[in-house]
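>>> I need the structure of the sequence given here:
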Amino acid sequence: MRSVAVASVIVAGCILSLGACSGDETSSAEPDGGASSGNSSSGGSSSGSSTSSSSGNASSSSSSGEVDSGLVPVGDGSLGAGCNKDDECNSKVCGAGRKCVATKSCRPSTGSAPGIDTCGPKEPGDESCCKSLTLPVTKTRTLDKYEITSGRVRAFIDDLQANHGGNLRKLTTDFATANPTSQLGKLATDFPGYLDVVVPNDDKVFSEAQLPLWLGAFPHDAINRYDGCYLNSGGYGAATYWQDPAVLKEYGIGYTSPGNGVRKYGKDVLDKKPANCMPPIFLAIFCAWDGGELARTSDYREVYGNQPATVGAAQVFHPWSTLLSWGEFNWANGHGQACFIPGWPGCPAGAQTQFYAFPTGGTLADDDSPSIGAPGRFPKDVTKAVSEDGGEGWFDVGGNLLEAMWPNTKPIPAIKGYCDTAAGGGAGALACNRNQPASGAIPAESRPGTLRFAGDTPPIFLEGFSFEGHSLYSAAYLASDDGDEAKLGGATPAHFQYGKVGGRCARVKK
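Below you'll find the model as predicted:
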């Protein structure tokens, strides 16, 4: 087994910057609207011998757009119309179920593919996870209705391995070169050398830049005291991207000693969840491959709106028509803390109980992913702002995961460089650290690493609430009249990884 620095992530479920941990309560109580608390763990945590970071998704449509046998009548090219190849769709993507789909990440669509066709309320969900809605003000741009799912990321990884040799770095730098005014193109210009070093160039466990880590095994650069990703007994990890046990056991992940890499929940369950524990720069690469870019701060500001409410002695701003009560959106979902915002409607003054879990029956201390809802499972967590596309709003902009936003300006985060703590201490000029100071009863911790990139790194900012209890990130900016990005919160480097952070894509309207 590869020797890696994992001691820092054993207590992985604690609040960002707060350092408070939870108990192991589980509950099957449902949020309003019928988000199911079912007990299925289908999908199978089966083991395998491949060192690939992708498990693969069987489908009848190849990544080149040619559908296998069983031709169907060709429709008018609109979404949902019959197709046998990409050119028969206006979107240029014919799904595995021989219907036109919106983007490449929904190519595996069969009508029920996990994380592809399973967004929306209740289990298992029945709406495309790739649906994107025209913004309220910027009519030439769309913002995805739902958070990026692990199933959509899996479609990307399958394509990466099938058509790009697993070389994420080459795919990224080629795109940046060919599209110099794009998000990635400008990043390559503004932060020279960053993409050439930090982005994995193969899918192997033993690479300097390791794709299995970027997919959520645990952080490559352990910036935060607790990351909420690493999975073992009592670790409170919540990584939602299933990887082959043969890969994960190389990192000591699992519930035996040493870890055998087997997850508590299978691929089909986890693929429905929003992707977390992945660097926002990876999500930006995913969005570029999928025909868009990681959503920008201004995109979120358009849909968040300016709805004030008085909570206790404080004024807060929220994205809904009316202030939601605790339990109506996925915020402070158990985890043993007192209410983070005193006076929030319905929020208990003492330790929170868990109001949502899917599947039920597990121990959160071993795997906290059931606390995260698949996108759209909380039907009241929808924006007051609506799109001209059927009057629909955007889901989970309030709770579930914090979401990474790409800035329109070029601020510099306080944390510089890329320190590979997974590799252990480097020698001489390559030595770096992410040492953690003592905090109350939590002792100081040494985290030596190997310096992969020095200097300024691209920043992202965080938005919203999380299932664990993070609250009102960037609300001052999102509800502002002037859109001053100095009011943004949660500034972190674009390679930051955390179990409570996801994202969504935005696109030029076609």
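>>> okay, CA-based contacts and neighbour counts for the rest of this
Noted.
>>> can you get me a residue count around residue 320?
Neighbour count for residue 320, taken as other C-alpha atoms under 10 Å: 22.
>>> for the stretch 201-350 of the chain, what spans make up the helices?
All helices of the stretch 201-350 of the chain, identified by DSSP state H, counting those that start in this stretch, fall at 211-214, 245-248, 267-270, 280-289, 297-304.
>>> where does residue 362 land in three-state SS?
coil (DSSP: H, G, I helix; E, B strand; the rest coil).
>>> quick check: it vs residue 224, distance?
Distance, residue 362 to residue 224, using C-alpha to C-alpha, to the nearest Å: 26 Å.
>>> before we move on, what about residue 187?
Taking C-alpha to C-alpha as the measure, residue 187 falls 23 Å from residue 224.
>>> please apply the same query to residue 367.
Per C-alpha to C-alpha, residue 367 is found 19 Å from residue 224.
>>> what's the answer for residue 263, then?
In terms of C-alpha to C-alpha, residue 263 sits 24 Å off from residue 224.
>>> who has more neighbours out of the two?
Between residue 263 and residue 224, counted using other C-alpha under 10 Å, residue 263 has the larger neighbour count: 23 against 19.
>>> doesn't residue 247 make contact with that one?
No - Residue 263 is beyond contact range of residue 247, at 11.6 Å (criterion: C-alpha atoms under 8 Å).
>>> tally of neighbours for residue 177?
Using other C-alpha under 10 Å, residue 177 has 15 neighbouring residues.
>>> now do the same contact list for it.
The contact partners of residue 177, by C-alpha atoms under 8 Å, 6 or more residues apart in numbering, come to residue 185.
>>> go again using 10 Å as the cut-off
The contact partners of residue 177, taken as C-alpha atoms under 10 Å, 6 or more residues apart in numbering, are 184, 185, 186, 188, 189.
>>> and if you look at residue 151?
By C-alpha under 10 Å, 6+ apart, residue 151 lies in contact with 57, 105-106, 108, 113-118, 129, 157, 240-242, 267-275.
>>> try 7 Å
By C-alpha atoms under 7 Å, 6 or more residues apart in numbering, the contact set of residue 151 is 114, 115, 116, 271, 272.
>>> of those residues, which pair is most distant in space?
Farthest apart among those by C-alpha to C-alpha are 116 and 271. That separation is 8.4 Å.
>>> more crowded one of the two?
Using other C-alpha under 10 Å, the more surrounded residue of residue 116 and residue 271 is residue 116, with 30 against 25.
>>> tell me the contacts of the more buried one?
106, 109, 128, 129, 151, 152 are the contacts of residue 116 under C-alpha under 7 Å, 6+ apart.
>>> list just the nearest of those residues to residue 217.
Closest approach between these and residue 217, by C-alpha to C-alpha: residue 151, at 16.3 Å.
>>> before we compare anything, build this one as well:
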Amino acid sequence: MRHTTLGAIAFAPVLIPLAVVACSSTTDDGTQGDPSSPAAATPADPSDPSSPNNPNAKQSPETTDEGCGGLHAPPCATDKHCMVGKDCASLSCQEGQCVAATPTDGIKNADETDVDCGGAVAPKCVDGKLCTGGADCTSVSCKSGTCAPAAPDDGVQNGDETDVDCGGALATTPRCADTKKCLDGADCTSLVCAGGTCQKPTGTDHVKNGDESDIDCGGTTTGAPKCAVDASCNVHADCASDGCGYTKKCVQGRSCTAHLGGDTCGKGEVGDPAAEHVSCCQQAPLSGTTVKLDRFTVTAGRMRAFIERQSGDVKSFVATLPAAKWSASWNGLVPGSIDEANAMLGPYWTNAPNDTDPSTESKRSCSSGSFGGHTYWTPGDDKQDFTQDELDPKGLNCVGWHLMTAFCAWEGGRLPSLAELKNAYMNGTNSGYPWSFHDATSYNASAADPRLNHQFSYGSPDKPTRRFNGTVPWDITWYVSPPGRFPLGWNKNNIEIAGNLLQWINNGEYMIELNFSWERHGGGATSSNWKTSTAPEAPNGYYAIGARCAFD
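Next up, the predicted model:
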């Protein structure tokens, strides 16, 4: 037999991946464990430089399994062989084998938007992580591909918000509007949450909401009534009295909104820490009647509040009054401007339409020189010794009957009658003096007495700039007291009815009641016609005449 010699044959090298033999392992209890089970396979830490799943791990130029893996082939599916994570579609190579992506493998894989977060399976991502939409983020807010912190203007309900961009505890998040979701009233602009929904404000929901100025009162949008005295207010219209005071509380009368002359009546002087002051608009009942009377005569400050509220135009106000309360023939005797008001309440008022001699001043003893003076401070050439702040608390003098009639109508009342003042003066019975119900001590009408301002028994404030003619003060407003300073003379209903100023009454035009004044005028609650019997040439005010109002 002939033998043939074979020539050299060249074989192309083929890289055949070595099959990884899964060896059994022994568990802590000595039993054989499955190395492919989750308990046996510990995910490789991708932050470890030596880990196959480290992003910087180098891929082989060759495939790691049939048609996949390596630098140039597609990544391998689960259970295929691998050398590094990038060989796998899951980017996770554990012990040479591609494993399924999990939300705890430390790798951004599957549909995750950042490492182990985002997508349909992994937890939502915290702020600062990558995202494709709000659903990927714990904040539900994805801005420019990054999870953003919850914000009150991000257009989604997040954080502790109870509805979109409202509710919750953060001060920067606004309260929710009506009909939005809520957990409690604090989530709502209305402060009322019922059935998980913010409710519309009402005037009966027991909270201050809407445009109310206090709980279930004031404002115009909730149907709430006007507010009682001492309730909070924003404007006069919030108050049943139509008077919102300087402390933003409703006051007892619409003319008692300022401090000086508004709440400075009673015992003690302004600034005295021991003073016991009350509202100058307080009223008290007349014994045996349904009528109430101002406890005190009207202050200069109360008249100022009236003039300022009307911008001086009292004429427009009286034009609204019914004929039973006002005669159109009186219109010329009330002001139409601030300047006219200053003239009527100041020292003179010449050319008054009711003056029998237009060349005279139509007022008596109201100039602050030569033993005269008016408590309503006016600007200009009138040389008063006292400032507006010093005068506003005092009883108003030098005011005309018609202006006081208009004032009381504006306050919701009227001038009292002689009978009503006599009732208060005599405590509804036959008391000799207002104070007789508790002090029967005789009264000497020709001497000063601490029970009332009479016979020059009051003087304030002392100041070195006061002018004198010898020992006589030029500005007599020093003698006019703020109402309420003589509590020993109050009647049994605490009305200061006697002393300080004579008073206009409604028994007829120019009628006054005589009940003692700071000067020497007598008492007894009798009446007189000021214009016809006392001062026909000066009908529009006197330094010892004031007034108070009565209320039916």
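>>> got a TM-score for the pair?
Here the TM-score for the pair of chains, by TM-score structural alignment, normalised by the length of the first structure, is 0.54; 302 aligned residues with a C-alpha RMSD of 2.9 Å.
>>> out of the contacts of residue 177 of the first structure, who's nearest residue 508 of the first structure?
residue 184 (15.4 Å).
>>> need the contact list for the closest one.
With contacts defined as C-alpha under 7 Å, 6+ apart, residue 184 of the first structure is in contact with residue 176.
>>> for the one 4 residues further on, same thing?
Contact analysis of residue 188 of the first structure by C-alpha under 7 Å, 6+ apart lists 176, 195.
>>> just residue 131 of the first structure next, same as before
102, 144, 145.
>>> just give me the match in the second structure for it.
Residue 131 of the first structure maps onto residue 282 in the second structure when the alignment is built from TM-score structural alignment.
>>> same check on residue 502 of the first structure?
Checking TM-score structural alignment: residue 502 of the first structure goes with residue 546.
>>> its match and residue 238 of the second structure, how far apart?
The gap separating residue 546 of the second structure from residue 238 of the second structure is 30 Å, by C-alpha to C-alpha.
>>> could you do residue 489 of the second structure as well?
Here residue 489 of the second structure is placed at a distance of 36 Å from residue 238 of the second structure (C-alpha to C-alpha).
>>> the more surrounded of these two?
residue 238 (28 against 25).
>>> isn't the more buried one up against residue 229?
No - using C-alpha atoms under 7 Å, residue 238 of the second structure is not in contact with residue 229, being 10.7 Å away.
>>> what do we get in the first structure for residue 342 of the second structure?
Using TM-score structural alignment, residue 342 of the second structure pairs with residue 212 in the first structure.
>>> neighbours of that match, how many?
Here the number of neighbours of residue 212 of the first structure (other C-alpha under 10 Å) works out to 29.
>>> roughly how far does it sit from residue 247 of the first structure?
Here residue 212 of the first structure is placed at a distance of 7 Å from residue 247 of the first structure (C-alpha to C-alpha).
>>> just residue 310 of the first structure next, same as before
Distance of residue 310 of the first structure to residue 247 of the first structure, computed by C-alpha to C-alpha: 49 Å.
>>> between those two, which is the more surrounded one?
The neighbour comparison of residue 310 of the first structure against residue 247 (other C-alpha under 10 Å) goes to residue 247, with 25 against 12.
>>> relative to residue 491 of the first structure, how far out is residue 104 of the first structure?
For residue 104 of the first structure, the distance to residue 491 of the first structure (C-alpha to C-alpha) stands at 30 Å.
>>> still on that earlier bit, tell me the two of the contacts of residue 116 of the first structure that are most distant?
The most widely separated members of the contacts of residue 116 of the first structure are 128 and 151, with 11.5 Å between them, by C-alpha to C-alpha.
>>> all strands of the stretch 351-500 of the first structure, in order?
402-405, 418-420, 431-433, 448-453, 459-463, 492-493 (DSSP state E, counting those that start in this stretch).
>>> nearest residue to residue 522 of the second structure in space, please, no chain neighbours.
Of all residues not flanking residue 522 of the second structure in the chain, residue 516 sits nearest, at 4.7 Å (C-alpha to C-alpha, 6 or more residues apart in numbering).
>>> cool, and residue 429 of the second structure?
Residue 429 of the second structure sits nearest to residue 423 (C-alpha to C-alpha, 6+ apart), 7.3 Å away.
>>> whichever residue in the first structure pairs up with the one you found: neighbouring residues, count only.
When the first structure is aligned by TM-score structural alignment, residue 423 of the second structure is paired with residue 302. Neighbourhood size, residue 302 of the first structure [other C-alpha under 10 Å]: 19.
>>> next one: residue 126 of the first structure
Here the number of neighbours of residue 126 of the first structure (other C-alpha under 10 Å) works out to 16.
>>> and what of residue 25 of the second structure?
Residue 25 of the second structure: 13 surrounding residues under other C-alpha under 10 Å.
>>> how near is the counterpart of residue 360 of the first structure in the second structure to residue 230 of the second structure?
In the second structure, residue 360 of the first structure lines up with residue 462, judged by TM-score structural alignment. Going from residue 462 of the second structure to residue 230 of the second structure by C-alpha to C-alpha gives 34 Å.
>>> higher neighbour count, these two?
More crowded of residue 462 of the second structure and residue 230, by other C-alpha under 10 Å: residue 230, with 15 against 9.
>>> translate that one into the numbering of the first structure.
Residue 230 of the second structure maps onto residue 80 of the first structure when the alignment is built from TM-score structural alignment.
>>> so its match touches residue 98, yeah?
No - because the distance of 8.7 Å does not satisfy C-alpha under 7 Å, residue 80 of the first structure is recorded as not touching residue 98.
>>> to what extent is the aligned partner of residue 98 of the first structure in the second structure buried, counted in neighbours?
Using TM-score structural alignment as the criterion, residue 98 of the first structure maps onto residue 248 of the second structure. Residues lying near residue 248 of the second structure (other C-alpha under 10 Å) number 17.
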